[in-house]
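Asks: I'd like to go over a predicted model; first the sequence, then the structure.
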Amino acid sequence: MKISGNTILLSGGGTGIGRELAQRWHDAGNVVIVTGRTLASLEETAKGRENIHPVVLDVADPEAIRSFAAGLLAKFPALNVLVNNAGVMPLEDTSVPRDLSRAEACVVTNLLGPIRMTDAFIGHLREQADAAIVNVSSGLAFVPLASAAVYSATKAAIHSWTDSLRFALSGKVEVIELAPPAVQTELTPGQSSRDGYMPLDAFIDEVMSLFAKTPTPELIGVERLAFLRNAEAEGRYADTFAALNSSPV
């Protein structure tokens, strides 16, 4: 993936990892369109950066995605990078009957959202030079957190789907997975100051250095990701699962 000269569409750009990526890519010489459900937070991402363009979009709405794609491509025909970052992480007790609306919304946003966004733009991206798709998964794609079981399952699905998408688009569109470990953001309440989580600035610094590599790694994984990513290969999955799920969230 090129470092500069791209036109990038990034979902979930109003806070956290999405905001930081948008601002870093902008400052590296890219045009960035950020989407999310709240205009005020998107405008905060774009503040002082003339080439960040905020647009309200709910990736859980398939009709909105279709109409958004047509309008966006008319305005930004040079679009060549799609970053599927929008996500939600409900914490739930799956051992008891419950209202499944939050779990279902998690599946729609985290899994169907990227699938629908990719479908809406793939025809265009296949015709662009230096085209890329970046799918944001999670360290929990490799070892799940039981209190976020549905979230973990959606991220495991994103990991699997990204591998298949990369194979299908080989030679046409570069497909990259970004798998964050536990990072200090507001994805869950209180997470931005939680001990043991990776500071957001340090995470973004390491991520940007990995994106700058030639060739770009297929999986952007910071050093801290190895604890979860390599657990099964190193024969310590059961111990890692137990350690992960013994810690309060």
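Replies: Right, received. Where do you want to start?
Asks: can we go C-alpha only for contacts and neighbour counts from here?
Replies: Noted.
Asks: Does anything pack onto whichever helix in the chain runs longest? Which helices or strands?
Replies: Secondary structure assigned by DSSP state H gives helix 149-168 as the longest helix of the chain. Contact analysis of helix 149-168 by 3 or more C-alpha pairs under 8 Å, 6 or more residues apart in numbering; DSSP states H and E lists helix 101-107, strand 132-136, strand 174-178 as its packing neighbours.
Asks: Presented hereafter is structure B, for comparison with structure A:
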Amino acid sequence: MKQSNNTVLITGGGTGIGLAMATTFLKEGNEVIICGRTKTTLDEAKKQFPRLKTIVADIATTEGRENLKSEIANRFPKLNILVNNAGIYSITDIFDTNYIPTLEKELTTNLVAPIALIQQLMPILEKNSNATIVNVTTGYVFIPSAQSSSYSASKSGLRAITQGLRFNLRHTPIRVVEVIPPAVDTQMNKGKEISLMSTELFAKKVFEGLVKNQDEIVIGVSKLGKLLSRLAPKFGFNKMNTDEEKQNKYSKL
């Protein structure tokens, strides 16, 4: 990826790691569009960083994706980088009565939506040079979480399709990148007594990996998860999930 003069769309870019990535791209001289479901959240981000462009769109719906595609085609035809960052996360047990609705919602938002958006924006991306598709997954693709199994499943599915897409596009100029974050200091991890990476450092590492043309950007403790999944998968799974179970109990006290 070239360092500057890109036109970048970041879904879920109004807060957390999405906003951190957006501001990093901005500082490097890129045009950045963020989208999200809530206008007030996007307005607050733009208030902090006036050069951001915003589009209100719920990408979990067909109508929201169609509206986003139209906005991009009309206003930002030079789009060459798509960052699929938007996602939702739940802690729920498979035997909970709300587990299936939760699973369906997370699969729709975390898996179906980004793939559908890639399909819809591909005609724009393929017309522009240095086109890059970035899918943000999670360290749970290496070691799944028992207490967040629906989230783990949705992101593991996104990893599988990302790898397939990279293979399908191998003879084209379009790059396909997977970003695999560690636990980052966001609302998702609020209250957890674990070491959290700052959103600023996370975004810096993502940008560096993109500039270096890495296909897979594994960050922080996710590197350990990847290693354990290969060398000692059972140990890694039991250790992480035991620790998470304790954290969840403490958070409810």
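Replies: Cool, got the structure. Not measured: the values here are computed from a predicted model.
Asks: As a markdown table, the helices and strands packed on helix 149-168 of the first structure with distance to V34 of the first structure would be great.
Replies: Shown next, in a markdown table, are these (distance: least, C-alpha to C-alpha, whole Å):
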| stretch | distance to V34 of the first structure |
| --- | --- |
| helix 101-107 | 20 |
| strand 132-136 | 14 |
| strand 174-178 | 17 |
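Asks: quick one on the thing from earlier: the longest helix of the first structure to strand 132-136, inter-axis angle?
Replies: 160 degrees (axes from the mean of the first three to the mean of the last three C-alpha atoms, to 10 degrees).
Asks: so how far does helix 149-168 of the first structure sit from its counterpart in the second structure?
Replies: In the superposition with the second structure, the average deviation recorded for helix 149-168 of the first structure is 0.7 Å (mean C-alpha distance after the TM-score superposition for the first structure).
Asks: quick one: buried residues of that helix?
Replies: 149-159, 161-163, 165-166 (16 or more other C-alpha atoms under 10 Å).
Asks: Now do Q120 of the second structure against E193 of the second structure, distance only.
Replies: 40 Å (C-alpha to C-alpha, to the nearest Å).
Asks: Between these two, which is the more surrounded one?
Replies: Here Q120 of the second structure and E193 are compared on neighbour count by other C-alpha atoms under 10 Å; more neighbours surround Q120, at 16 against 12.
Asks: doesn't K69 make contact with that one?
Replies: Yes: contact criterion C-alpha atoms under 8 Å: Q120 of the second structure and K69 qualify, at 6.7 Å.
Asks: Checking V83 of the first structure next. Helix, strand or coil?
Replies: strand (DSSP: H, G, I helix; E, B strand; the rest coil).
Asks: list the contacts for the spatially closest residue to R166 of the first structure that is not a sequence neighbour?
Replies: Excluding its sequence neighbours, the residue lying closest to R166 of the first structure (C-alpha to C-alpha, 6 or more residues apart in numbering) is V175, at 5.1 Å. By C-alpha atoms under 8 Å, 6 or more residues apart in numbering, the residues touching V175 of the first structure are 132-135, 162, 165-166, 169, 218.
Asks: what about I33 of the second structure, how many neighbours?
Replies: When neighbours are counted by other C-alpha under 10 Å, I33 of the second structure registers 22.
Asks: The one 5 residues further on too?
Replies: Residues contacting T38 of the second structure under the criterion other C-alpha under 10 Å number 14.
Asks: ok, now V136 of the first structure?
Replies: V136 of the first structure: 25 neighbours (other C-alpha under 10 Å).
Asks: From G139 of the first structure, how far off is the residue nearest to R166 of the first structure?
Replies: 18 Å.
Asks: again with M117 of the first structure
Replies: 22 Å.
Asks: ditto for A243 of the first structure
Replies: Distance, A243 of the first structure to G139 of the first structure, by C-alpha to C-alpha: 14 Å.
Asks: Strands of the stretch 1-150 of the second structure, residue ranges please.
Replies: Secondary structure of the stretch 1-150 of the second structure (DSSP state E, counting those that start in this stretch): strands at 7-11, 31-36, 53-56, 81-84, 132-136.
Asks: Generate TSV for these, with distance to L210 of the second structure as supplementary columns.
Replies: Converted to TSV, the strands of the stretch 1-150 of the second structure look like this (distance: least, C-alpha to C-alpha, whole Å):
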stretch	distance to L210 of the second structure
strand 7-11	13
strand 31-36	16
strand 53-56	22
strand 81-84	11
strand 132-136	9
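Asks: Please, where are all the helices along the first structure?
Replies: 16-27, 39-46, 62-75, 101-107, 113-125, 149-168, 200-211, 226-229, 237-246.
Asks: A64 is in contact with D58 of the first structure, correct?
Replies: Yes: the pair D58 of the first structure and A64 passes the contact test of C-alpha under 8 Å, sitting 7.1 Å apart.
Asks: okay, those two: which has more neighbours?
Replies: D58 (19 against 13).
Asks: so how far is V81 of the first structure from the more buried one?
Replies: 19 Å.
Asks: For stretch 236-253 of the second structure, which residues meet the burial criterion?
Replies: Result for stretch 236-253 of the second structure [16+ other C-alpha under 10 Å]: buried residues 236-237, 240-241, 244, 248.
Asks: One more: stretch 129-142 of the first structure?
Replies: For stretch 129-142 of the first structure, using 16+ other C-alpha under 10 Å, the buried residues are 130-142.
Asks: One more: stretch 89-99 of the second structure?
Replies: Quick answer for stretch 89-99 of the second structure (16+ other C-alpha under 10 Å): 89-90, 92, 94, 99.
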